[in-house]
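[1] Structure for the following, please:
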Amino acid sequence: MLPVLDLRGRPLSLRDLRGALPRAEFDVEAALSAVAPICDDVRLRGSQALLDAAERFDRVRPSSLRVPAAVLSRALTELDPAVRRALEESIRRARLVHADQRRSDKVTVVASGGTVTERWVPVDRVGLYVPGGLAVYPSSVVMNVVPAQIAGVGSLAVASPPQVDHDGWPHPTILAACALLGVDEVYAMGGAQAIAGFAHGFEGCDPVTLVTGPGNIYVAAAKRLLKGLIGIDAEAGPTEIAILADATADAGHVAADLISQAEHDPLAASVLVTDSVELAGAVGSELASRVVATKHVERVTSALTGRQSAVVLVDDLDAGLAVVNAYAAEHLEIQTADAAAVAARVRNAGAVFVGPWSPVSLGDYCAGSNHVLPTGGSAVHSSGLSVQSFLRGIHVVDYSEAALREVGAHVVTLARSEDLPGHGDAVIARLPELG
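    As a prediction, the model looks like this:
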């Protein structure tokens, strides 16, 4: 079922690997022309444009954009008790992990009487996007809200698409997750128009300074278009799993994990990297029996047979590491002998899952880690969502007269060397003897 890419006996330069490894086609640039007029309309017409867009794209016109408190409360009251307990445990574990990410201010004494303090200040207001589409993602509420709250963001708003089957409100499980987390500013808006609504603001909703959360190609395009007016976490593409496995791996585990990501989206990428032809064959047999039994068989089949998915055969584990580091997967599983040691050699991945008992689905819900992760190879330079995503470092410079006098001549010298004498003059105005 999975296409096979045989890299055995071939040079594995980074350039060659980037050209050879499978990727989903996800042309954000092409989507810009579609989202630009939508975003402009929201900027000009505010809430009316958002309601019109909901009617056009979501096939329902909400009675209001903001979800009433009574609707949020009812969603939590009617939530399945087992789902509530699972969400509460997910929240508890996420808070444990993210609490350890909070940075403290650091004062560096550069000279007697001269200090530089790095202050960590949360952004003022955040718009958190939770997608609708093919699945329901209350877990994404948890993953966005928890780090923002721990960072100390004072104003949080959540947007999720209105649903025809739920009276024009977002899915009730998403609303219940918001209520569990104490978020009461929730909007029934989705897609590019939601990002524009957050960026420009509209009647009753102040503009935000940062937007986070995954979405489809139109959400990614709107983020790209509006970046600068707002900060963004990333332009999320289709989800990815890569599994580095050797002959010790359990073929059933590997197949199940490949399917778990494939059920997200027909464009989801499932990649197995192995030096064991026998394992590759066994995984193929497991997939053949498991895919037909899964609920979303058509979606899974499309993902597994698409150009973005493959079995990649390599000569040995070192070659496999070169491949997964070049691929830089959103999610990377290590299912090898001495998996922890192998995982320690991984440099590029959104999150690494070590050994047979750490499937990606654990991280999706209850590991405590964050599942909003870099996709499309961007893990080579970007990190997943964290408390740090919502903080800004501000340097506070505090020098006494004596401390400035000690270094002032160097400032004047460097200013003149850059042909910026006014910079030096600002020091000479305070210390005329340096002129």
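[2] From now on I want contacts and neighbour counts done on CA atoms only, so please keep to that.
    Will do.
[3] Around Ala86, count how many other residues there are.
    14 (other CA atoms under 10 Å).
[4] Return the distance of the helix or strand it falls within from the chain's centre.
    For Ala86, the host element (DSSP states H and E) is helix 81-99. How far helix 81-99 lies from its chain's middle: 19 Å, per CA atoms, centre = their mean, to the nearest Å.
[5] helices or strands up against that helix?
    helix 138-151 (3 or more CA pairs under 8 Å, 6 or more residues apart in numbering; DSSP states H and E).
[6] and the angle from the helix it packs on to helix 81-99?
    40 degrees (axes from the mean of the first three to the mean of the last three CA atoms, to 10 degrees).
[7] re the thing from before, contacts for the helix holding Ala86, please.
    139, 142-143, 146-147, 150, 177, 180, 365-370, 386-387 (CA atoms under 8 Å, 6 or more residues apart in numbering).
[8] Mind doing that once more with 10 Å?
    Identification of contacts with helix 81-99 by CA atoms under 10 Å, 6 or more residues apart in numbering yields 76-80, 101, 138-139, 141-143, 145-151, 173, 176-177, 180-181, 363-370, 386-388.
[9] all strands in the protein, in order from the N-terminus.
    4-6, 106-111, 114-122, 125-129, 155-160, 186-188, 210-212, 231-232, 240-245, 269-274, 310-313, 331-335, 351-354, 391-399 (DSSP state E).
[10] Give the buried residues for the last one.
    Spelled out, that is strand 391-399. Within strand 391-399, the residues that count as buried by 16 or more other CA atoms under 10 Å are 391, 399.
[11] Next, the structure of the following sequence, for comparison with the previous one:
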Amino acid sequence: MKKYINPSASELETLLKRPTPGLNELEPLVEQVFNEVAQKGDEALLKYTELFDGVTPDTWQVSPKEMEEAGKKVPEDLKEAIRTAAANIEKFHLAQKTDSVRVETMPGVVCWQEKKPIEKIGLYIPGGTAPLFSTVLMLAIPARAAGCREIVICTPPGKDQSVNPVILFAATLCGVKKVFKVGGIQAIAAMTFGTGTIPAVYKIFGPGNQFVTVAKQWATRYQVAIDMPAGPSELMVAADKTAQPEYVAADLLSQAEHGKDSQVILVSTSNEFCEQVEQEITKQIEKLPRKEIASAAIENSRMVVVENTRMMIDVINSYGPEHLIISSADEEDICRAVINAGSVFLGNYTPESAGDYASGTNHTLPTNGYSRQYSGVNLDSFTKSVTYQKLDATGIKNLGVTIEKMAEAEGLFAHKNAVSIRLRDLENQE
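    Now for the predicted structure:
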């Protein structure tokens, strides 16, 4: 990791840039796949699954028998761990339910708001070298809690046409019955348009590689919503000399092993502490099965030494990390001052892994600085708010003149007339 001591504002802006390549060059391929899936449906899915994944599926949907058999392949201790995580995730997300809001804004004028589930949800679950079965829990559990009527999972098949059994066990645990063996751009396109086999959805959730990222953004051109813009995973650790160097090194490496384009940042008020963390990284990285990936990510990563806590807070809010660990004697002050972060982890005993798997919070979070304006996935991500209003005779009398004046000032006389005609009718009745 490259280290910077008390960088200037301009230096800080440069060194905190994400290692994200431009994705515009991927758009022609994404457009091509989308167009073919829109026109040819399952036929196009077969073409691109053979081309990109080297697999020719006999069927797209995972059968009930495959779902049942998958559960038998998962070790009991892992099943129990998944059940524990699922219970915590469900408990936290159910607690986010809110009552409808009802207000009489003036006599005779009542306004209220209710949350309604998004009917059709699509979940993209990556496979490959790190099949993210935990993402099934993070997305399907709040979707079910919100009352979404249809939940569809797309996940890439292996060379033997199978889906990772732990993904299928998690899907069954969450009550998801529609799981399809398709990944990449073609999966996002299938959920966007629908095919002969895979249904179209209204909103798509889930992480993925750069092709999936661009495909999700492309899907928004076709009236399909997505959870958030996404990019490579990232972690910032804000620590002082009260933190444990070996813990911090382990946290940084836990995020670095996600992918070569991941980025981890350590911000500290102690240069000596940074040196200790660096020594621990060198020691711990040698024992990692994904050492090559983590090493590449560490090359994209930074250590920043600042003079005081105030500067540390400024760095955090400027960067807007996906994950933020605060391990400092001033953790409460820092926590209160942080406004740009996807999810925050406090203290020496709160690894980022807790949120990734089992504490209960959601691990689908804004990356690439989008925590400045986006929230992580939560129960509201699967709902939409509908507003209502009801005016009785008293209400239209009280509010009518206000509406007439405003409509006339905007030159919208039909709007004014919609009120005036009611007021005249009430006046005649009197």
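[12] His98 of structure 1 -> structure 2?
    His98 of structure 1 maps onto His93 in structure 2, with residues paired by TM-score structural alignment.
[13] ignore the last one, Ile150 of structure 1
    So, by TM-score structural alignment, Ile150 of structure 1 is matched to Ala145.
[14] who touches that match in this structure?
    Contacts of Ala145 of structure 2 by CA under 10 Å, 6+ apart are 90-91, 93-94, 96-97, 117, 379, 382.
[15] and Gly360 of structure 2, what pairs with it in structure 1?
    Using TM-score structural alignment, Gly360 of structure 2 pairs with Gly368 in structure 1.
[16] From Arg103 of structure 1, how far off is that match?
    Gly368 of structure 1 sits 18 Å away from Arg103 of structure 1, going by CA to CA, to the nearest Å.
[17] go on, Ser400 of structure 1?
    27 Å.
[18] repeat for Val411 of structure 1
    Taken as CA to CA, the span from Val411 of structure 1 to Arg103 of structure 1 is 31 Å.
[19] just Trp357 of structure 1 next, same as before
    31 Å.
[20] more crowded one of the two?
    Arg103 (15 against 10).
[21] surely that one meets Gly152?
    No - the pair Arg103 of structure 1 / Gly152 is not scored as a contact, 11.2 Å apart, by CA atoms under 10 Å.
[22] give me every residue that touches the equivalent of Leu391 of structure 2 over in structure 1.
    Structural correspondence for Leu391 of structure 2 with respect to structure 1 (TM-score structural alignment): Tyr399. Each residue near Tyr399 of structure 1 by CA under 10 Å, 6+ apart is listed here: 109-116, 405.
[23] change it to 6 Å
    Listed by CA atoms under 6 Å, 6 or more residues apart in numbering, the contact partners of Tyr399 of structure 1 are 113-114.
[24] That one and His296 of structure 1, how far apart?
    64 Å.
[25] and what of Leu258 of structure 1?
    13 Å.
[26] Please say which of these two ends up with more neighbours.
    Neighbours were counted for Leu258 of structure 1 and for His296 using other CA under 10 Å; Leu258 has more, 27 against 15.
[27] What's the match for the more buried one in structure 2?
    Under TM-score structural alignment, Leu258 of structure 1 pairs with Leu252 in structure 2.
[28] Kindly tell me how buried the closest residue to that match other than its chain neighbours is, as a neighbour count.
    Using CA to CA, 6 or more residues apart in numbering and skipping residues adjacent in sequence, the residue nearest Leu252 of structure 2 is Val264, 5.9 Å away. The tally of other residues near Val264 of structure 2 (other CA under 10 Å) stands at 26.
[29] how about Val264 of structure 2, what's its match in structure 1?
    In structure 1, Val264 of structure 2 lands on Ser270 (TM-score structural alignment).
[30] just Ile316 of structure 2 next, same as before
    So, by TM-score structural alignment, Ile316 of structure 2 is matched to Val324.
[31] Also Ile281 of structure 2?
    So, by TM-score structural alignment, Ile281 of structure 2 is matched to Leu287.
[32] What residues does its match make contact with?
    Ala255.
[33] so how many other residues sit close to the counterpart of Asn417 of structure 2 in structure 1?
    Under the alignment by TM-score structural alignment, Asn417 of structure 2 pairs with Asp425 in structure 1. When counting by other CA under 10 Å, one arrives at 18 neighbours for Asp425 of structure 1.
[34] State the distance from the aligned partner of Arg85 of structure 1 in structure 2 to Gln276 of structure 2.
    Here Arg85 of structure 1 is matched to Glu80 in structure 2, going by TM-score structural alignment. Going from Glu80 of structure 2 to Gln276 of structure 2 by CA to CA gives 37 Å.
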